[in-house]
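Colleague: sequence and predicted structure below; questions after.
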Amino acid sequence: MLVLSYLAFGYFGGVNQVGQRSIQVEHNRLLNVLGVIRSQWQIQGKPERLQLDWRSDLTDSAETISYVSMATGGWPIPDETSVAGCRELIGELLGLSYAKQVVTKFNSNTGACRYIGEEGGSISYQTSSGRVIFLTGLGK
């Protein structure tokens, strides 16, 4: 019993760490996507709305083309300042499947979209500055 308890504790502790790594991977992916978007925004003359084209050799579908509103500083902003706007924005940036995996919140006082993973870790995206903050779920 003692050995099984030890193994179970180790397994479930590892599952928690995998969940944290998953949202940390998405945090890094978001940072990369935002860098690409800002570069495209500058190349295209700093438009108010930027066309995002996520097509690859494997997918040549019009469904991979979308538009996102841009702040004057060059970061994407939600079309509406609400939970729905934040959910739509993360869906455009990281894909609809990711938007369905997280709990989305919007803080109207700070203008921040917060995306909370299953294990409590979260990504905060400040729409007023484009700043991205990764918070772990440890100590929840």
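Modeller: Noted; the coordinates are in hand. Numbering: from 1, shown residues only.
Colleague: C-alpha from now on. contacts and neighbour counts both.
Modeller: Will do.
Colleague: confirm that Q17 sits in a helix.
Modeller: Yes. Using DSSP: H, G, I helix; E, B strand; the rest coil, the assignment for Q17 is a helix.
Colleague: how many other residues sit next to it?
Modeller: Residues lying near Q17 (other CA atoms under 10 Å) number 14.
Colleague: also W54?
Modeller: Per other CA under 10 Å, the neighbour tally for W54 reads 16.
Colleague: these two touch, right, it and D60?
Modeller: No. When contacts are counted by CA atoms under 8 Å, W54 is not listed as touching D60 (9.1 Å).
Colleague: residue contacts, M70?
Modeller: Residues counted as contacts of M70 (CA atoms under 8 Å, 6 or more residues apart in numbering) are P47, E48, R49, L50, P76, I77.
Colleague: pasting the second one now:
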Amino acid sequence: MLNQQKADAELISVYGKIIALIILLIVLFYLAFSYFGSIKQLSQPSMQAEHTRLLNVLGVARSQWLMRSKPEILILDWYSDNPEHASSTGQVRMAAGGWPVPDETSVAGCRQLLVELLGAGYAQQIETRFNPRTDVCRYIGESGESISYQTTSGRVIFLTQGD
């Protein structure tokens, strides 16, 4: 009888260790998926940061437009501390009010405008849409957030997923 009790105790001990191991693995899987999920979010471009960057770029473009006596086509001069990109230029068509407008009223025109303003690398990572009724270019990130640019007024609106 003593041997039976000893075997039962060992069996209960093994079951306890297996259950503890399963609980530990579940917790580790949860933490791992949470961690890797946050890494994926960090690797995606933040539309909110790009919204701020676009507002700054539009302000600089308007300043250059005013300094150059309000030309219809503005040659943008971007200077960088990086020696490889010491000077980068692009050109955009400007509205009478002083905001950049696409060369053509289409998705391609909206995408080209974004390339000139924010750079080609960023424009490839987002979806571009154009609404011909309202003349709005909409740039949608992978997270569902978007930036709307009204080509008739130069207004920029940041929209979250719920908007």
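Modeller: Done, it's in. Computed from a predicted model, the values in this text were never measured in an experiment.
Colleague: fetch the TM-score of the aligned pair.
Modeller: Once superposed, the chains reach a TM-score of 0.86 (TM-score structural alignment, normalised by the length of structure 1), with 137 aligned residues with a CA RMSD of 2.2 Å.
Colleague: hang on, the earlier thing: top of the contacts of M70 of structure 1 by neighbour count?
Modeller: Busiest of the contacts of M70 of structure 1 [other CA under 10 Å] is P76, holding 27 neighbours.
Colleague: so who does the corresponding residue of structure 2 for it touch?
Modeller: Mapped onto structure 2 by TM-score structural alignment, P76 of structure 1 lines up with P100. When contacts are counted by CA under 8 Å, 6+ apart, P100 of structure 2 touches L58, A61, V92, R93, M94, L113, T151, G154.
Colleague: at 6 Å what do you get?
Modeller: With CA atoms under 6 Å, 6 or more residues apart in numbering as the criterion, the residues that contact P100 of structure 2 are R93, M94.
Colleague: what do you get for Y115 of structure 1?
Modeller: Per CA under 6 Å, 6+ apart, neighbours of Y115 of structure 1: V102, V103, T104, S122, I123.
Colleague: at 7 Å instead, please
Modeller: V102, V103, T104, K105, S122, I123, S124 (CA atoms under 7 Å, 6 or more residues apart in numbering).
Colleague: do V101 of structure 2 as well
Modeller: By CA under 7 Å, 6+ apart, the contact set of V101 of structure 2 is R93, M94, A95, T151.
Colleague: now with 8 Å?
Modeller: Going by CA under 8 Å, 6+ apart, the list of residues near V101 of structure 2 reads V92, R93, M94, A95, L113, T151, G154.
Colleague: again with L93 of structure 1
Modeller: For L93 of structure 1, the contacting residues are L30, V33, L34, by CA under 8 Å, 6+ apart.
Colleague: sorry, back to before: ok, the match of P76 of structure 1 to I22 of structure 2 distance?
Modeller: Per CA to CA, to the nearest Å, P100 of structure 2 is found 59 Å from I22 of structure 2.
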